[in-house]
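Asker: Can you look at this prediction? I've put the sequence above it.
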Amino acid sequence: MYLENASTVIVLKTPKTESSVRKVWMPKTVAYILREWKASQDKQKAFLGDEYLDYGLVIALPNGRPCEETVINNAFRRLKKEANLPNVVFHSLRHSSTTYKLKLNHGDLKATQGDTGHSQVDMITKIYAHILDEDRKVNAQKFESAFYANPDLRSVHAPQEEKTQPLLDAQTLLSQLQQSPELLSNLTSLILAQAGR
């Protein structure tokens, strides 16, 4: 696609592989947001009439033309600044999504692979091994309590564990706050209420 007075050419094409065209399940909230976005695009199309260039894009300029990468990156930069979020690259959202899916589905690699589009499951295990290791540690703890808790099974008993507060995983908390504006708002209100005591 050639734009007047521009040195950039935007090429719209089909994905590289057949597996790149896939069904992705999303939360209802995201679906509702996309419906609202589609309704606003439809209003813009009606307003511009023939001047709207409809390429069937979700992310497009107000006249329907595709966005250059810089447009998306600039919008992402503004969002991070306005929401006081860490300065991460756009691709970090993919990593966060994959990490949460692995945590929520207890390491179900095939289900996660279906959403990420990785051609091989081992790509996920290589990149996200630390998440899977955490789940393996939990599995060992569950196995200990389920199997060895019965004194008839062995004469040696594990020492009493000290009850400690679980460590707060700052990266997990930050990622959850980034994905849930409502959680961020509630936490901010709680902190402000505690400070005002």
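Answerer: Cool, the structure landed.

Asker: CA atoms for contacts and neighbours, from now on please.
Answerer: Will do.

Asker: nearest residue to residue 86 other than its sequence neighbours?
Answerer: On the basis of C-alpha to C-alpha, 6 or more residues apart in numbering, the spatially nearest residue to residue 86 that is not a chain neighbour turns out to be residue 80, at 6.7 Å.

Asker: Residue 21 now?
Answerer: By the measure of C-alpha to C-alpha, 6+ apart, the closest residue to residue 21 outside its immediate chain neighbours is residue 15, 6.9 Å from it.

Asker: and after the host helix or strand of residue 145, which helix or strand comes next?
Answerer: Element membership of residue 145 [criterion: DSSP states H and E] is helix 129-147. Downstream of helix 129-147, the first helix or strand assigned by DSSP H and E is helix 170-179.

Asker: Identify the residues contacting that following helix?
Answerer: Among residues not part of helix 170-179, those counted as contacts by C-alpha atoms under 8 Å, 6 or more residues apart in numbering are 85, 96, 183-184.

Asker: What remains of those residues if I keep only buried residues?
Answerer: Burial by neighbour count, judged by 16 or more other C-alpha atoms under 10 Å, picks out 96, 184 from the contacts of helix 170-179.

Asker: Reformat the contacts of helix 170-179 into JSON lines and put secondary structure and distance to residue 194 next to each item.
Answerer: Output for the contacts of helix 170-179, formatted as JSON lines (DSSP: H, G, I helix; E, B strand; the rest coil; distance: C-alpha to C-alpha, whole Å):
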{"residue": "85", "secondary structure": "coil", "distance to residue 194": "22"}
{"residue": "96", "secondary structure": "helix", "distance to residue 194": "30"}
{"residue": "183", "secondary structure": "helix", "distance to residue 194": "16"}
{"residue": "184", "secondary structure": "helix", "distance to residue 194": "15"}
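
Asker: still on that earlier bit, what is the neighbour count of the residue nearest to residue 21?
Answerer: Around residue 15 there are 9 other residues, counting by other C-alpha atoms under 10 Å.

Asker: Comparison target below:
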Amino acid sequence: MLQSIQEDKLLHLVVHLAFVCSLRAGEIAGIDIRTIDVRDRCLWITRQVQRVSDTALSVLPKNEIIRVFPKLIHTSKSSLILKGPKTEDSHRKQYLTVPLIREIQERLAEIEANKRFFGSEYHDYGLLICQPDGRPIDPKNLESAFREHQARISIPYEERVDIQGLRKSGQMHKVRLSKNDYQLVAESAGQSPEVLMSNYNEALDSEKRALSRMVEGSFYPQQESEQAQTDEVSELVARLQQNPDLQRQLLQNLLLGAVGAEASTQCKDISRLAGFVS
């Protein structure tokens, strides 16, 4: 996947960070360049960028807010803010791979060039992931850019992942590399071992389902496999004809576009995801 994003350096870095460091989109958008230690090949996760409504902003404890960024559209009813990590455990040190630290160094050089170009028009908030003039990037825009890239390179819709999916796949890869050291991997990702184990079991179930499909495709003659699918469809039609309530529920779900859309981005084949950024 990383090789396919060479034309978009910023998105390339975002994907690289999400997988290797198991970062949330808001954490990526909030990385402080002053916490990056090139010699020690590490950085600290100390803050995140988040969009909140004006109503929510008015009740947020002031000590949780580091900065409220100026609105680009004055009539907007929400603002981007810089705040502390999601939890105390989310405040953490991340060690970086050699390729990732090199990419970060290139990004830092690009930021310095942008500062010279924009001069006094540059908004220096100390952000690693930012617009050319230094202004913050909405984490949702990072998600949108990643989804659009996957569509461009013709990844099937049901196989696409969001940045949270990259974070999870990075965690699962580390679990296997560490021979199931959940405590170590959880601390690296800034979450509890219980949450990590839940994510792992969820992903493992997806792997089992994928394995079952592979067995079906390789073991049974094609005609039997097609007949099995036909039988399943016939059974479903019969159930719908006998159950008006089920018909209405299915129609409502189809109209809302809710059938499996969100779940498909959370549970993916881990071996495919582990190679997602190779």
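Answerer: Thanks, I have the structure now. Note that this is a predicted model, so its numbers are computed, not measured.

Asker: what's the TM-score here?
Answerer: Structural agreement between the two chains, given as a TM-score (TM-score structural alignment, normalised by the length of the first structure), stands at 0.64; 144 aligned residues with a C-alpha RMSD of 2.5 Å.

Asker: Just say helix, strand or coil for the equivalent of the residue nearest to residue 21 of the first structure over in the second structure.
Answerer: Using TM-score structural alignment as the criterion, the counterpart of residue 15 of the first structure in the second structure is residue 85. Using DSSP: H, G, I helix; E, B strand; the rest coil, the secondary structure recorded for residue 85 of the second structure is coil.

Asker: ditto for residue 76 of the second structure
Answerer: The three-state label for residue 76 of the second structure, taken from three-state DSSP, comes out as coil.

Asker: do the one 4 residues further on as well
Answerer: The three-state label given to residue 80 of the second structure by three-state DSSP is strand.

Asker: gap between the nearest residue to it once chain neighbours are set aside and residue 118 of the second structure?
Answerer: Distances taken as C-alpha to C-alpha, 6+ apart put residue 51 closest to residue 80 of the second structure, at 4.3 Å, once the chain neighbours are dropped. Per C-alpha to C-alpha, to the nearest Å, residue 51 of the second structure is found 26 Å from residue 118 of the second structure.

Asker: Compare these two and say which is more crowded by neighbours.
Answerer: Between residue 51 of the second structure and residue 118, counting by other C-alpha under 10 Å, residue 51 is the more crowded of the two (18 against 13).

Asker: sorry, back to before: the contacts of helix 170-179 of the first structure into JSON lines, with extra columns for distance to residue 133 of the first structure?
Answerer: Supplementary listing: those in JSON lines, determined by distance: C-alpha to C-alpha, whole Å:
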{"residue": "85", "distance to residue 133 of the first structure": "28"}
{"residue": "96", "distance to residue 133 of the first structure": "17"}
{"residue": "183", "distance to residue 133 of the first structure": "27"}
{"residue": "184", "distance to residue 133 of the first structure": "28"}
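
Asker: of the contacts of helix 170-179 of the first structure, closest to residue 142 of the first structure?
Answerer: Of all these, the one sitting nearest residue 142 of the first structure is residue 96; the distance, using C-alpha to C-alpha, is 26.3 Å.

Asker: Can you find the partner of the closest one in the second structure?
Answerer: Residue-level alignment of residue 96 of the first structure against the second structure, with TM-score structural alignment as criterion, gives residue 169.

Asker: my guess is that match contacts residue 19, does it?
Answerer: Yes. With contact taken as C-alpha atoms under 8 Å, residue 169 of the second structure and residue 19 are classed as touching, separated by 7.0 Å.

Asker: chain center to stretch 179-195 of the first structure: distance?
Answerer: 21 Å (C-alpha atoms, centre = their mean, to the nearest Å).

Asker: Just the buried residues of that stretch, please?
Answerer: Of the residues in stretch 179-195 of the first structure, those with enough neighbours to count as buried (16+ other C-alpha under 10 Å) are residue 184.

Asker: Could you list which residues are in contact with the residue most central in space within the second structure?
Answerer: Closest residue to the average C-alpha location of the second structure: residue 163 at 1.2 Å, with C-alpha atoms, centre = their mean. The neighbourhood of residue 163 of the second structure, defined by C-alpha under 8 Å, 6+ apart, consists of 15, 18, 24-25, 143, 146.

Asker: Out of those residues, which end up buried?
Answerer: When neighbours are counted using 16+ other C-alpha under 10 Å, those contain these buried positions: 15, 18, 24-25, 143, 146.

Asker: which residues of the stretch 1-150 of the second structure fall in helices?
Answerer: When assigned using DSSP state H, counting those that start in this stretch, the helices of the stretch 1-150 of the second structure occupy the ranges 9-21, 25-29, 54-59, 98-118, 139-152.

Asker: out of those helices, deepest packed?
Answerer: Each of these was given a mean neighbour count from mean count of other C-alpha atoms under 10 Å, and the largest, a mean of 25, is that of helix 25-29.

Asker: What lines up with residue 34 of the first structure in the second structure?
Answerer: In the second structure, the residue equivalent to residue 34 of the first structure is residue 104, according to TM-score structural alignment.

Asker: Identify the residue nearest its match in space, chain neighbours excluded?
Answerer: The shortest distance from residue 104 of the second structure to any non-neighbouring residue, by C-alpha to C-alpha, 6+ apart, is to residue 13 (7.6 Å).

Asker: Next: residue 58 of the first structure.
Answerer: Across the structure, with C-alpha to C-alpha, 6+ apart as the measure, the residue nearest residue 58 of the first structure apart from its sequence neighbours is residue 38 (7.6 Å).

Asker: Distance check, the one you found against residue 31 of the first structure.
Answerer: To residue 31 of the first structure, residue 38 of the first structure is 10 Å away according to C-alpha to C-alpha.

Asker: Residue 174 of the first structure too?
Answerer: Separation of residue 174 of the first structure from residue 31 of the first structure (C-alpha to C-alpha): 24 Å.

Asker: cool, residue 15 of the first structure as well?
Answerer: From residue 15 of the first structure to residue 31 of the first structure the distance is 23 Å (C-alpha to C-alpha).

Asker: Residue 189 of the first structure now?
Answerer: For residue 189 of the first structure, the distance to residue 31 of the first structure equals 28 Å [C-alpha to C-alpha].

Asker: Please apply the same query to residue 115 of the first structure.
Answerer: When C-alpha to C-alpha is applied, the distance between residue 115 of the first structure and residue 31 of the first structure equals 16 Å.

Asker: what does residue 118 of the first structure give?
Answerer: Using C-alpha to C-alpha, one gets 23 Å for the distance from residue 118 of the first structure to residue 31 of the first structure.
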